[in-house]
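# predicted model, plus sequence, below.
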Amino acid sequence: MKAFLILEDGTVFEGTSIGSQKEVISEIVFNTSMTGYLEVMTDPSYAGQAVVMTYPLIGNYGITPDAESKRPWVDGYIVRELSRMPSNFRCEGTIQDFLKENDIPGIAGIDTRALTKILRDKGTMNGMITTDEQYELEKVLPRLKEYQTGNVVDKVTCDEKSVLNGKGKKVALLDLGAKKNIADSLHDRECEVTIYPAHTTAEEILAAKPDGIMLSNGPGDPKECQAIIEEIRKLYESDVPIFAICLGHQLMALATGADTYKLKYGHRGGNHPVKDLETGRVYISSQNHGYAVDDKALDENIAVPAFVNVNDGTNEGLKYIGKNIFTVQFHPEACPGPQDSSYLFDRFITMMGGNQ
């Protein structure tokens, strides 16, 4: 069946429908990872977005037991060529069936290189995936311009508190849309991890007397999370060590008086170089974000840049003055992506006093 991707600038791509045949409007973003497509689809940070994979062949190892959450969160999936016959000893099914089972529409057979160039030149924009061959462009475009992602953290956070038992340090993980591997990375280091819903009060978290607090990744515009920012401000004022990733990094910055802004087309993929400003060492990182912390809005008495993106100079991490707090924009837990910066979890353990 034919399918169409319609962008808000009026560009139309024609391809083949994969997955669900429902119509969807979403923000269109691209990811440059060569592998790890299942982790991408199940990353809660993609809620409210349809993902274009820039690598031309996707799905050759099928669906494997590598999901980052209990379900996929992408609104739609866009590829150049979809493997028809996946082959891998861990394969449990095909992407086509996975998309259908989860009612996610997709489109294959389009020029994803041309699409990505449009998004890089004009910036991230909204789009529609549809199988309706009778679509009317003049009616679709106003709908695309009106679409807003809104506050999607409420959509992806857990419903109730849960615990991963461990014999080491006790970590409170605020689930803003957390990837599974964040909790796993802490648990692998023998931490007892208590996962809290996003709107848990600071008082409840601090009452449990955690050795450290982790603020997770998550989707959307950080400025949509005003109530959560207020609670994070209270956590900042405590003396508990804090490590924050991605959205958590942005929310901590906002909670302490800094600012964030939307990037032209974001950073999404497993090949982004970041420089540690203290050591000068460069790490290849996994990233997935459309917003960044504004370095120019920092109060140097509160926080200073700790990492910088080597490609475009944007902020990739902060060190907080007089506090046991550090935050990063990239994903040290990777999945998908390189594990160059997984040492940051060890730094967090040391900050908490090490596992006794």
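Okay, I see it.
# can we go C-alpha only for contacts and neighbour counts from here?
Noted.
# now do the strands in the stretch 101-250 of the chain.
105-108, 125-130, 162-164, 170-175, 192-197, 212-215, 242-245 (DSSP state E, counting those that start in this stretch).
# could you dump these into a markdown table and include distance to residue 289 and mean neighbour count?
Formatted as a markdown table, the strands of the stretch 101-250 of the chain follow (distance: least, C-alpha to C-alpha, whole Å; neighbours: other C-alpha atoms under 10 Å):
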| stretch | distance to residue 289 | mean neighbour count |
| --- | --- | --- |
| strand 105-108 | 22 | 27 |
| strand 125-130 | 15 | 24 |
| strand 162-164 | 26 | 14 |
| strand 170-175 | 16 | 27 |
| strand 192-197 | 21 | 22 |
| strand 212-215 | 15 | 25 |
| strand 242-245 | 11 | 26 |
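# so residue 50 sits right up against residue 75, yeah?
Yes: assessed by C-alpha atoms under 8 Å, residue 50 is found in contact with residue 75 at 4.9 Å.
# what do the two both touch?
By the contact definition C-alpha atoms under 8 Å, 6 or more residues apart in numbering, residue 50 and residue 75 are jointly contacted by residue 26.
# check it against this one:
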Amino acid sequence: MSKPALLVLEDGTVFHGVSIGAEGFSVGEVVFNTSMTGYQEILTDPSYSQQIVTLTYPHIGNTGTNSEDEESSSIHAQGLVIRDLPLIASNFRNQRSLSDYLKSQNILGIADIDTRKLTRILREKGAQNGCIMAGEHCDEAFALAKAKDFPGLKGMDLAKEVTTQEAYAWQQGSWTLEGGLPEAKDHSELPYHVVAYDFGAKRNILRMLVDRGCRLTVVPAQTSAEEVLALKPDGVFLSNGPGDPAPCTYAIEATKVFLEKGLPVFGICLGHQILALASGAQTVKMKFGHHGANHPVKDLQRDVVMITAQNHGFAVDEASLPDTLRATHKSLFDGSLQGIHRIDKPAFSFQGHPEASPGPHDAAPLFDHFIELIKQHTA
């Protein structure tokens, strides 16, 4: 027997539906994602910390869940909002239903609401704070108060909350249909040593670096530049992650040191914003952000368009770019800055997700550019 659930936005809008996850309440910034597939990767992406994810595609849960598609060790989204949960999960890789998966990690979910109406509200008014309640005793007034009390993501440093507590090695490459997830590669197969900062890193990013010959030392977000330099890396990777980049002063200061030393640096998502801030640019909070797997981005150097995966609520302000940074990519949805490259250092970054998971691989050659910079540096 399904139990009732409700979603209340800070503007007072109320949606009634049915619970598909744990009981209780959960609060966060409500955002929408336009991806048709990849719901498990989305839920386990640490960049969604403190956010309630609305999926605009109507039927979510068709293929169930499995251990191989997780982008981290747990669900990081505060909750899930969908239109319809199919009765049967049908896929040869399915291990448990989406509903059971949510319950196993004590995550709230709500279905049977008008996600088109919710998405329109978020597009017109911007991302809003919200509260999901599930169970027999849903209280609209309580949920509204909780939504209004949520401080929002601006000024919130979440990278240090989701990061690994200890450094670790990563040498596993990408999943394949024929073989699944492979064993870790031998040290001899990985000629480049890269230190990867974990601000909320997705596993597929690490795998794509390994595919290109990188043996990784993944370090906590607040690791000092001195500690990283002592590891003698050939390059430094700045990962994706949640929250506002501006309060991450520890990462910004460390990146400044790497730039001064001339180390190759590659940043994705939050890492892109960290590189920009370390180079003297500024970041801004977006109205409702970019969340989806079909975002067109123009490569300004090659004059080509890529379809990319996106997940961010902050962006680098192009007007603030110093002379040492050139714009390399722009969104064709809203013209926002998507990529930068230092003209004086071997450092660059991309706002979207070239590793996809879920999404297209049009931007994957950015990983190859990082390897080119490492080869030049170590030659």
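On my side now, so go ahead. Keep in mind that what you see is a predicted model, and the values were worked out from it rather than measured.
# on that earlier part again, residue 26 of the first structure is nearest to which of the strands of the stretch 101-250 of the first structure?
strand 125-130 (5.5 Å; C-alpha to C-alpha).
# could you pull up the average distance between the closest one and the second structure after superposition?
In the superposition against the second structure, strand 125-130 of the first structure averages 0.5 Å from its aligned positions (mean C-alpha distance after the TM-score superposition for the first structure).
# helices or strands up against that strand?
Packed against strand 125-130 of the first structure by the contact rule (3 or more C-alpha pairs under 8 Å, 6 or more residues apart in numbering; DSSP states H and E) you find strand 2-7, strand 24-31, strand 105-108, helix 137-146.
# the second structure: matching residues for that strand?
Strand 125-130 of the first structure lines up with residues 128-133 of the second structure when matched by TM-score structural alignment.
# who touches the matching stretch?
5-11, 23-31, 52, 79, 108-110, 122, 139, 143-144, 146-148, 150, 152.
# give me that answer again for 6 Å
5-10, 24-30, 143, 147 (C-alpha atoms under 6 Å, 6 or more residues apart in numbering).
# contact partners for the one residue sitting closest to the centre of the second structure?
Centre of the second structure computed as the mean C-alpha position; nearest residue by C-alpha atoms, centre = their mean is residue 47, 3.6 Å away. Shown in contact with residue 47 of the second structure (C-alpha under 6 Å, 6+ apart): 241-242.
# in a helix, that's where it is, yeah?
Yes: Residue 47 of the second structure forms part of a helix when assessed by DSSP: H, G, I helix; E, B strand; the rest coil.
# and it? What does it align with in the first structure?
Using TM-score structural alignment, residue 47 of the second structure sits opposite residue 45 in the first structure.
# try residue 88 of the second structure
Checking TM-score structural alignment: residue 88 of the second structure goes with residue 85.
# neighbours around that match, how many?
The number of residues packed near residue 85 of the first structure is 12, by other C-alpha atoms under 10 Å.
# setting aside sequence neighbours, what's the nearest residue to it?
Leaving aside its sequence neighbours, residue 85 of the first structure sits nearest to residue 60 (C-alpha to C-alpha, 6 or more residues apart in numbering; 6.9 Å).
# number of nearby residues for residue 249 of the first structure?
Counted with other C-alpha under 10 Å, residue 249 of the first structure comes out at 25.
# corresponding residue for it in the second structure?
Residue 249 of the first structure maps onto residue 272 in the second structure, by TM-score structural alignment.
# name the helix or strand for the residue nearest to its match when sequence neighbours are not counted, please.
For residue 272 of the second structure, ignoring the flanking residues on the chain, the nearest one in space by C-alpha to C-alpha, 6+ apart is residue 349 at 4.7 Å. Per DSSP states H and E, residue 349 of the second structure falls inside strand 347-350.
# check the mean deviation of that strand from the first structure.
With mean C-alpha distance after the TM-score superposition for the first structure, strand 347-350 of the second structure departs from the first structure by a mean of 0.6 Å once superposed.
# which part of the first structure lines up with that strand?
Against the first structure, strand 347-350 of the second structure falls on residues 325-328 (TM-score structural alignment).
# the matching stretch: how far from the chain's middle?
In terms of C-alpha atoms, centre = their mean, to the nearest Å, the centre of stretch 325-328 of the first structure is set 17 Å apart from its chain centre.
# ok, stretch 280-294 of the second structure next?
Worked out by C-alpha atoms, centre = their mean, stretch 280-294 of the second structure lies 12 Å from the chain centre.
# could you do stretch 142-159 of the second structure as well?
Taking mean C-alpha positions (C-alpha atoms, centre = their mean), stretch 142-159 of the second structure and its chain are 19 Å apart.
# just to revisit the earlier point, quick check, nearest of the contacts of stretch 128-133 of the second structure to residue 282 of the second structure?
In terms of C-alpha to C-alpha, no member of the contacts of stretch 128-133 of the second structure lies closer to residue 282 of the second structure than residue 29, at 22.5 Å.
# please pull up the equivalent of that closest one in the first structure.
Per TM-score structural alignment, residue 29 of the second structure is aligned with residue 27.
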